[in-house]
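In: missing the sequence, but the structure's below:
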């Protein structure tokens, strides 16, 4: 058997002799592989983003629970105080029907979460100002000042959480081919600056008598419902993550 030397030209001529349809098939296969790799990378980034959002939501909830316990002890005199009959109509609804929750569109789910967080931010800001007023009047000054700072810290976390939720909302809208952009986070807390909302400002109704005790109960309701809202938000994000994983299977 005679061995023939390898020449690059012979390889080129062999590929040149391939039918056009075969070359086209290879080209489309390459494009498909590139698209598949890009899709997998995008899915991995989104999964990581959702994972981080779930962790952050749980971390914020832990801080809210600690603040709620301290608030009840300092403002209500009983850290075990609990009264589910007390409500504020201006706060987002926490209770949802399971079937409705399961089949809600991703964009609507995230939009409700974003708007709800901004509403809680507004209520936190309002009550923080009341605590500052009490401090200026000399009422429990040290405790109120400490609570006011804790409210402030939660507000900063809520602001960052809104941004994370809006990132997921933008992605969800892109997936459904919507050109509508996500609402810009309207909670930018800064000392001495009032809340600036891109939508109509939330008017906090005085559903309770304007007594000092009623004002303290109001702060309890805000923190209590925020705790429950963050539980639902974490559940929503975990549900969205599971849906993304199923898409990648």
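Out: Arrived safely, thanks for sending. Just so it is clear, the model here is predicted, and its values are computed rather than measured. Residues are numbered from 1 along each chain as shown.
In: Going by C-alpha atoms from here, please, whenever you check contacts or count neighbours.
Out: Fine.
In: mind checking which helix or strand the spatially most central residue of the chain is in?
Out: Computing the C-alpha centroid of the chain and ranking residues by CA atoms, centre = their mean puts residue 165 first, at 3.1 Å. Secondary structure assigned from DSSP states H and E places residue 165 in helix 141-175.
In: now swap in residue 49 and tell me
Out: helix 20-75.
In: That helix - contacts with which helices or strands?
Out: helix 141-175, helix 212-248 (3 or more CA pairs under 8 Å, 6 or more residues apart in numbering; DSSP states H and E).
In: Tabulate the ones you listed in TSV, adding columns for distance to residue 89.
Out: What follows is the helices and strands packed on helix 20-75, written out as TSV (distance: least, CA to CA, whole Å):
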stretch	distance to residue 89
helix 141-175	20
helix 212-248	11
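In: For residue 50, which of the ones you listed is the nearest?
Out: helix 212-248 (6.2 Å; CA to CA).
In: Which elements pack onto the closest one?
Out: Judged by 3+ CA pairs under 8 Å, 6+ apart, helix 212-248 is in contact with helix 20-75, helix 106-136.
In: The same query, at a cut-off of 6 Å, please.
Out: The contact analysis (3 or more CA pairs under 6 Å, 6 or more residues apart in numbering; DSSP states H and E) places helix 212-248 against helix 20-75.
In: ok, now how distant is residue 233 from residue 55?
Out: 11 Å (CA to CA, to the nearest Å).
In: then this one, side by side with the first:
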């Protein structure tokens, strides 16, 4: 009788621990979902300001232009549903790293522009600082994803980010192209964060069962 009771107690402890672990995971994914949405809101605000200050046109539309070093935004729905949690998290981590890298490069370009034209800092809201805030949000999201990846696979080790090389002196044409690249990066990041929030929502919903 005592042995039977001990076995039941042991099983109950395991089940309780599993439920608590599932709840913790669900809360983490929910928090990541909220951060992805709030980050997207800040990206949208920055995109509007960027078009005004860097492109001189709030209605600028370069939707036909793409950057090859950014993640693809198109998704096959059936394939997306079949992704394992690990593959979903790993892809999210790599995608966010790609966006962080290009924002770092563009922030460097903007800082050089501010130094060359000191009056920009006096009359305009600092775009480099806005870029930095978005990067900090992305870094927080990457840390959250990395934590979930370690929970899924204990062997996962967060990679050391590669150094981002800033652009050297450019011609006026190249300078304009670089500004358009900044627009494309923010535009695609806005769309990507919608996709990322959807991933977090799906991952959280799996923990309700």
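Out: That came through, no problem. Here the structure is a predicted model, which means the values were calculated and not measured.
In: where does the TM-score land?
Out: Scored against TM-score structural alignment, normalised by the length of structure 2, the superposed chains reach a TM-score of 0.89; 204 aligned residues with a CA RMSD of 2.2 Å.
In: rewinding a little: would you mind finding the match for the residue nearest to the centre of structure 1 in structure 2?
Out: Under the alignment (TM-score structural alignment), residue 165 of structure 1 maps onto residue 145 of structure 2.
In: What separation do you get for the aligned partner of residue 51 of structure 2 in structure 1 and residue 105 of structure 1?
Out: Residue pairing (TM-score structural alignment): residue 51 of structure 2 is matched to residue 72 of structure 1. Per CA to CA, residue 72 of structure 1 is found 37 Å from residue 105 of structure 1.
In: and what of residue 70 of structure 1?
Out: Distance from residue 70 of structure 1 to residue 105 of structure 1, by CA to CA: 37 Å.
In: before we move on, the earlier item: more neighbours, residue 72 and residue 105 of structure 1?
Out: residue 72 (20 against 12; other CA atoms under 10 Å).
In: got the contact list for the closest residue to that one other than its chain neighbours?
Out: Distance criterion CA to CA, 6 or more residues apart in numbering; nearest residue to residue 72 of structure 1, sequence neighbours excluded, is residue 79 at 4.7 Å. Contacts for residue 79 of structure 1 (CA atoms under 6 Å, 6 or more residues apart in numbering) come out as 69, 72, 73.
In: Residue 79 of structure 1 and residue 65 of structure 1, how far apart?
Out: According to CA to CA, residue 79 of structure 1 stands 11 Å off from residue 65 of structure 1.
In: same thing with residue 130 of structure 1?
Out: Taking CA to CA, one finds residue 130 of structure 1 at 21 Å from residue 65 of structure 1.
In: what does residue 197 of structure 1 give?
Out: Separation of residue 197 of structure 1 from residue 65 of structure 1 (CA to CA): 26 Å.
In: Without its sequence neighbours, what residue ends up closest to residue 190 of structure 2?
Out: Residue 190 of structure 2 sits nearest to residue 40 (CA to CA, 6+ apart), 5.5 Å away.
In: Would you mind giving the secondary structure of residue 201 of structure 1?
Out: Following DSSP: H, G, I helix; E, B strand; the rest coil, residue 201 of structure 1 is assigned to coil.
In: what about it, distance to residue 62 of structure 1?
Out: As for residue 201 of structure 1, its distance to residue 62 of structure 1 is 28 Å (criterion: CA to CA).
In: what do you get for residue 169 of structure 1?
Out: Counting by CA to CA - residue 169 of structure 1 and residue 62 of structure 1 are separated by 24 Å.
In: With residue 32 of structure 1 instead?
Out: Taking CA to CA, one finds residue 32 of structure 1 at 45 Å from residue 62 of structure 1.
In: Ok, residue 80 of structure 1 next?
Out: 17 Å.
In: of the two, who's got more company?
Out: Higher neighbour count among residue 80 of structure 1 and residue 62: residue 62, with 14 against 11, using other CA under 10 Å.
In: wait, what's in contact with the equivalent of that one over in structure 2?
Out: Alignment note (TM-score structural alignment): residue 62 of structure 1 maps to residue 41 of structure 2. Neighbour list for residue 41 of structure 2: empty [criterion: CA under 6 Å, 6+ apart].
In: residues in structure 1 matched by stretch 68-87 of structure 2, start to end?
Out: On the basis of TM-score structural alignment, stretch 68-87 of structure 2 is assigned to residues 89-108 in structure 1.
In: So which residues make contact with the matching stretch?
Out: Residues from elsewhere that reach stretch 89-108 of structure 1, judged by CA under 6 Å, 6+ apart: 116, 169, 172, 204.
In: State the pair within the residues you listed that is farthest apart.
Out: 172 and 204 (30.9 Å).
In: higher neighbour count, these two?
Out: residue 172 (19 against 14).
In: Count the residues that sit near the residue nearest to the more buried one when sequence neighbours are not counted.
Out: Excluding the flanking residues, the one nearest residue 172 of structure 1 by CA to CA, 6+ apart is residue 107, at 5.7 Å. Residues lying near residue 107 of structure 1 (other CA under 10 Å) number 21.
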